[in-house]
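with the sequence up front, the predicted model follows.
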Amino acid sequence: MTIWRKSSYTGSGNDEVCVEVASLSGGIGVRDSKHRERGRLELRRDAFAGLLEHLKTRG
């Protein structure tokens, strides 16, 4: 079973954008929490780590 998690920064407002992440057998899954039916993006673990580092530096 895949367990999707939202950021702890996610608010309760309906107009907020939020992504969910999950550990998958092939890496990390990322999806839009409001449009789950649109599928997911799958990234290798090293690519996901690089994405997070890039986002942190953009602050």
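That came through fine. Numbering: from 1, shown residues only.

from now on I want contacts and neighbour counts done on CA atoms only, so please keep to that.
OK.

correct me, but Phe48 touches Ile28?
Yes - judged on Cα atoms under 8 Å, Phe48 makes contact with Ile28 at a distance of 6.8 Å.

of the two, which one has the most company?
Set Phe48 next to Ile28 and count neighbours by other Cα atoms under 10 Å: Ile28 wins out with 19 against 16.

my guess is that one contacts Ala49. True?
No - counting by Cα under 8 Å, Ile28 stays clear of Ala49, with 9.6 Å between them.

next, the one to line up against it:
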Amino acid sequence: MYVAVADHIAARIVAGELRPGMRLPAERALAEQVERRAAPLLATLGIDTPGPYWIHGMEVA
């Protein structure tokens, strides 16, 4: 999971969405963004991801 988050942050830096000195998105927001990107890939593999899921005690739809 941490690799997916690192890849997501790196892509945002390359795209110019994150610049030096900017704050990273909150952990929950990062988790939601990564899940949204992963769901279509998992669906192509035949894995359904209906949610909700729990990350550090917080529900992620």
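Happy to help now that I have it. Quick caveat: nothing in here was measured; it's all calculated off a predicted structure.

Provide the TM-score value for the superposition.
Once superposed, chain against chain, the TM-score is 0.36 (TM-score structural alignment, normalised by the length of the first structure); 33 aligned residues with a Cα RMSD of 3.5 Å.

mind listing the helices for the second structure?
Secondary structure of the second structure (DSSP state H): helices located at 2-14, 27-44.

tabulate those helices (a markdown table), appending mean neighbour count.
Converted to a markdown table, the helices of the second structure look like this (neighbours: other Cα atoms under 10 Å):
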| stretch | mean neighbour count |
| --- | --- |
| helix 2-14 | 13 |
| helix 27-44 | 14 |
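
mind putting the ones you listed into JSON lines with distance to Tyr53 of the second structure?
Below are these laid out as JSON lines (distance: least, Cα to Cα, whole Å):
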{"stretch": "helix 2-14", "distance to Tyr53 of the second structure": "17"}
{"stretch": "helix 27-44", "distance to Tyr53 of the second structure": "10"}
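
what distance do you get for Ala10 of the second structure to Ala43 of the second structure?
Distance, Ala10 of the second structure to Ala43 of the second structure, by Cα to Cα, to the nearest Å: 24 Å.

residues near Arg31 of the first structure, how many?
20.

so which helix or strand takes in it?
Following DSSP states H and E, one finds Arg31 of the first structure within strand 27-32.

for Leu51 of the first structure, same thing?
With DSSP H and E as criterion, Leu51 of the first structure is part of helix 45-58.
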